[in-house]
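Asks: build me a structure from this.
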Amino acid sequence: MRWPKWRRRIMVALAAVLAVAAAVTVGHRVLAPAEVDTVARGAYPAAPAPPAGVIGRLPVAPLIVDGRLRVYAGTRQVYADQPVDGGHRTTPFWSYRRWPAELVGVLADGTIVVSHWSDGRLVALDARTGRVSWRADGPVPGLVPKPRRTYASTVWNPAGLHVARTADGRAVLVAAGPGLLDGYDLADGRRLWRVDRERGCIGVAGTTASGDLIGLDACPKPVTIEFRDAVTGAVRTRWRPPGAPKDLVVIPVGCREGRSGCRGVRVAGPDDSPGRGWLLGSGKPVAAPALDGTDTELDGEQALGTSAGVVTARSARTGAERWRRTDLGPVRILAVRPGRVYLLTERNDLVTLDPATGAERSRFPMDIGRDGTGWRPGRAYAGDGYVAVERVRQRAGPDDDDQAYFPMAEPVLLAAS
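Replies: Okay, the predicted model is just below:
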């Protein structure tokens, strides 16, 4: 028996409504903003003490946290694995994902891992468990260049994300976006202050070892360097180097981590000039002529430089030589950390020196398996006695895609020093 036309029309309309409702439900589940926090199921690992040498190879850049974990970045994920001295990346110890926002920066201080997202959200995780410690609304980042597949720029030099530690040990997170600076108590995510200016008028270069924020005020020109109290956001000092150009580029040096906790700056013009070095303290910066030039780094008040195959340590203030090494040949300074200066030789040997005396702590080829040393270094990082280096093709250029830029699937070498 055939149904009447009116009943068939009702059934067709009902089926259409149900189909639309199902599509909306599926679309909401797939496309709606969401976060997934997969916490650790095992115990927090102990900190190992591996012998000096190359530990392993990794497809992405590790951020060493608390000497126990390796933290990595992805497009929409921050995650950790262990053991820290493992030869390869392993199953995540914990993982945190967000959708549809993209991850733009990761910073670690002690056992707190902070992630900054493209929608401005700040999320702090407890490194011991992967659980969310706090969330806060922060400044929406400006244009951040797309990272290469190692995400080294995301975890080793996060744009607009810094920590200032005050004399009494209080840690303040500083997040920056176009025209905005925000300060947060790192322990609980409470916002302490905000500076809101016209887009392009204010920026941040890093934080000092004494707990100040190194800011840039560009409105009106000429650009002025500001040192702000990290707890209140108030400007302590406004300063321009004598004879400085109207526009300035400020490069922090001698930093505890990334561009946080820095003991000096190199100030240059926008024309790629080498710039002049300055030491940072409680007052106005002090000239440090030994820091002039791009081939020097800072350890305390000691400038470490490489030139014509000679490694030297000089007083940053006076330029008085303290020690020199002439037996290493052409080298590049990869990183400087308290008690260690990491050098890479022309043959890609990693040499670790004591910055106080120049004495050699360790030396070994940055090689593993049959990979060889026919590469040049890209980005590099050091923390908690570990060193990580990107391996880049000898003739790769900055505009090459990742396939042409990296010589292998696991381009990051991790070593213990």
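
Asks: rest of the way, CA atoms for contacts and neighbours
Replies: Will do.

Asks: and Leu161, what is it in contact with?
Replies: Leu161 sits next to 105-107, 116, 173-176 when contact means C-alpha atoms under 8 Å, 6 or more residues apart in numbering.

Asks: quick check on those: which are buried?
Replies: 105-107, 116, 173-176 (16 or more other C-alpha atoms under 10 Å).

Asks: need the strands for the stretch 1-150 of the chain, in chain order.
Replies: Listed in chain order, the strands of the stretch 1-150 of the chain (DSSP state E, counting those that start in this stretch) span 34-38, 53-58, 63-65, 69-73, 77-81, 94-99, 103-109, 112-117, 121-126, 132-137.

Asks: how about the stretch 251-400 of the chain?
Replies: Taking DSSP E, counting those that start in this stretch as the test, the strands found in the stretch 251-400 of the chain are 260-268, 276-279, 286-287, 296-299, 302-307, 310-315, 321-325, 331-337, 340-345, 349-353, 360-365, 376-383, 386-392.

Asks: now render the ones you listed as a markdown table, adding mean neighbour count.
Replies: Formatted as a markdown table, those follow (neighbours: other C-alpha atoms under 10 Å):
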| stretch | mean neighbour count |
| --- | --- |
| strand 260-268 | 26 |
| strand 276-279 | 25 |
| strand 286-287 | 18 |
| strand 296-299 | 26 |
| strand 302-307 | 23 |
| strand 310-315 | 20 |
| strand 321-325 | 15 |
| strand 331-337 | 21 |
| strand 340-345 | 22 |
| strand 349-353 | 22 |
| strand 360-365 | 16 |
| strand 376-383 | 19 |
| strand 386-392 | 23 |
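
Asks: another for comparison:
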Amino acid sequence: MGWASGRRRFVAAVAAVGVAATVGVVAYRVLAPAEVSTFARDDYPARSMLAPGVTGRLPVAPLIVDGRLRVYAAPRQVYADQPVDSRSRRTPHWSFRRWPASLDAVVASGTTVVSRWSDGQLVALDARSGRVAWRADGPEPASERAARRTGTAVVWRPSGLAVSRTDDGRHVVVSSGDGEVRAVDLTDGGQLWRAAIGAGCHQPVGTSARGQLLSVDSCDGPTVIEFRDPTTGIVQVRWRPPDAGDELSATLIGCAPGGAGCAALRTSGPGDASARGWLLGSGEPIPSTALDDPGVELVDETTVGMVDGALVGRSATDDRQRWRVEVGPGRVIAVQPGRVHVLTEGNELVTLDPATGAQRSRFVLNIGSDGTGWAPGDAYAADGYVAVERLRRPVDPDGDDKRYYLTAEPLIIAAT
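Replies: Purely as a prediction, here's the structure:
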């Protein structure tokens, strides 16, 4: 009896060890740091040439890359589908997933897609194949990014990550985090420079048309705007508007997607009444009264804004009116080279040429039976396309995603 009882205890102990080992192996496979890549099997798609109109609706925000792909962000994944004019989201053309890091920001330049992750790592992907082009270490994000399910904050407003172009034509990826900013070469990820910045008091804004990194620095004394050289990381200018108060915020204007290559700047203190527009050049910013109004945008050296139901184009340098076109009540929701996009109160998308005011297209943003009884949220424009978030009326900023968005596919996308 004693021998049998001891044998049972021994067998039970061995079984317990085996179960524990199996659980450990499974847990390691599930929880261990890992990456999964799915490469493109189809050919790189050709550019589409579409007549103006709505092309589809999507559940998440697209980043249009090279006019051929739509790139999306998920909490731990960056992936692409094609063609760019597909009516709905399709099976991924390629995909890259990391664990346990979470995706913080995505930018693109040419055929390179750069992703930044919660551990600070930068991973560049070849948009044509989805293969990893290079990796580089960067500073960890200053805070966890707050993003709703569409992911617009990750792909359309990727603060802390930008691609800059230097005077000699080099493209530089600049990554800002808590207490540090680093720059790497877009070609191979090689580090160019790194610089210490104040923790919790230094906010990156974007890059100028000359490639400078702009940031708001409130670490020591009154708030100033820093202009940092993209090649060396050296701060070239520390500037603040004349007669500005201690509190100062800055918004870049006339930018490519992702806050890159911006041609102007708008500064303000508490409230919009103190807003002032400035053109960015080789020296200190130059005042531009045409950009003082927070509703005015800049594209192709022309400021555009709504005045009593008309879209008015003015010279950015001398505020001289260039053209005026009646479009009806609405607002400018996005601009891109050669196009300014106005959304009317009836949710018609009107696209005009910023140089002449000539209408390029006009149509209602509606698809299927969704209707037009929605409010616009974030908007994005690139490569002749416009994408707009559709929000449920009345808009409840504190509501959950189901209450906040119009449908399960709240993004509507159109060719203009």
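
Asks: hang on, the earlier thing: distance to Pro48 of the first structure added to the strands of the stretch 251-400 of the first structure, as CSV?
Replies: Shown next, in CSV, are these (distance: least, C-alpha to C-alpha, whole Å):
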stretch, distance to Pro48 of the first structure
strand 260-268, 26
strand 276-279, 35
strand 286-287, 40
strand 296-299, 26
strand 302-307, 30
strand 310-315, 31
strand 321-325, 32
strand 331-337, 19
strand 340-345, 19
strand 349-353, 19
strand 360-365, 18
strand 376-383, 14
strand 386-392, 11
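
Asks: out of these, nearest to Ala152 of the first structure?
Replies: Ala152 of the first structure lies closest to strand 376-383 among the strands of the stretch 251-400 of the first structure, at 7.0 Å (C-alpha to C-alpha).

Asks: you'd agree Arg135 of the second structure is up against Leu125?
Replies: No. Assessed by C-alpha atoms under 8 Å, Arg135 of the second structure is found out of contact with Leu125, at 9.2 Å.

Asks: so which of the two has more stuff around it?
Replies: Neighbour totals were compared for Arg135 of the second structure and Leu125, and Leu125 leads with 24 against 16 (other C-alpha atoms under 10 Å).

Asks: mind listing what Gly281 of the first structure touches?
Replies: By C-alpha under 8 Å, 6+ apart, the neighbours of Gly281 of the first structure are 208-210, 263.

Asks: one more time with 6 Å
Replies: Going by C-alpha atoms under 6 Å, 6 or more residues apart in numbering, Gly281 of the first structure touches no other residue.

Asks: so what's the residue count around Met49 of the second structure?
Replies: Met49 of the second structure has 10 nearby residues by other C-alpha under 10 Å.

Asks: hmm, I was thinking of Lys5 of the first structure
Replies: Lys5 of the first structure: 9 surrounding residues under other C-alpha under 10 Å.

Asks: equivalent analysis for the one 4 residues further on, please.
Replies: Neighbourhood size, Arg9 of the first structure [other C-alpha under 10 Å]: 12.

Asks: tell me the spacing between it and Ala16 of the first structure.
Replies: Per C-alpha to C-alpha, to the nearest Å, Arg9 of the first structure is found 11 Å from Ala16 of the first structure.

Asks: give me the neighbour count for the nearest residue to Arg165 of the first structure once chain neighbours are set aside.
Replies: In this structure, Arg165 of the first structure finds its nearest non-sequential neighbour in Ala171, 4.5 Å apart by C-alpha to C-alpha, 6 or more residues apart in numbering. Using other C-alpha under 10 Å, the number of residues around Ala171 of the first structure comes to 19.

Asks: got a list of what Ala171 of the first structure touches?
Replies: Here Ala171 of the first structure is in contact with 164-165, 186 (C-alpha under 6 Å, 6+ apart).

Asks: repeat that for 7 Å
Replies: Residues near Ala171 of the first structure by C-alpha atoms under 7 Å, 6 or more residues apart in numbering: 163-165, 185-186.

Asks: hang on, Arg362 of the second structure packs against Leu352?
Replies: No. Between Arg362 of the second structure and Leu352 there is no contact under C-alpha atoms under 7 Å: 8.9 Å.

Asks: about what we covered before: quick one: the buried ones among the contacts of Leu161 of the first structure as CSV, columns for distance to Trp193 of the first structure too.
Replies: As requested, these are exported to CSV (distance: C-alpha to C-alpha, whole Å):
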residue, distance to Trp193 of the first structure
Gly105, 21
Val106, 21
Leu107, 20
His116, 18
Leu173, 11
Val174, 10
Ala175, 11
Ala176, 12
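
Asks: compare the strands of the stretch 1-150 of the first structure and give me the one nearest Tyr342 of the first structure.
Replies: For Tyr342 of the first structure, the closest of those is strand 53-58, at 12.9 Å, according to C-alpha to C-alpha.

Asks: and the closest one with strand 349-353, angle?
Replies: Between strand 53-58 of the first structure and strand 349-353, the angle comes out at 130 degrees (axes from the mean of the first three to the mean of the last three C-alpha atoms, to 10 degrees).

Asks: still contacting in the second structure, which of the contacts of Leu161 of the first structure?
Replies: Mapping the contacts of Leu161 of the first structure onto the second structure (both residues aligned by TM-score structural alignment, their matches' C-alpha atoms under 8 Å) leaves 105-107, 116, 173-176 still in contact.
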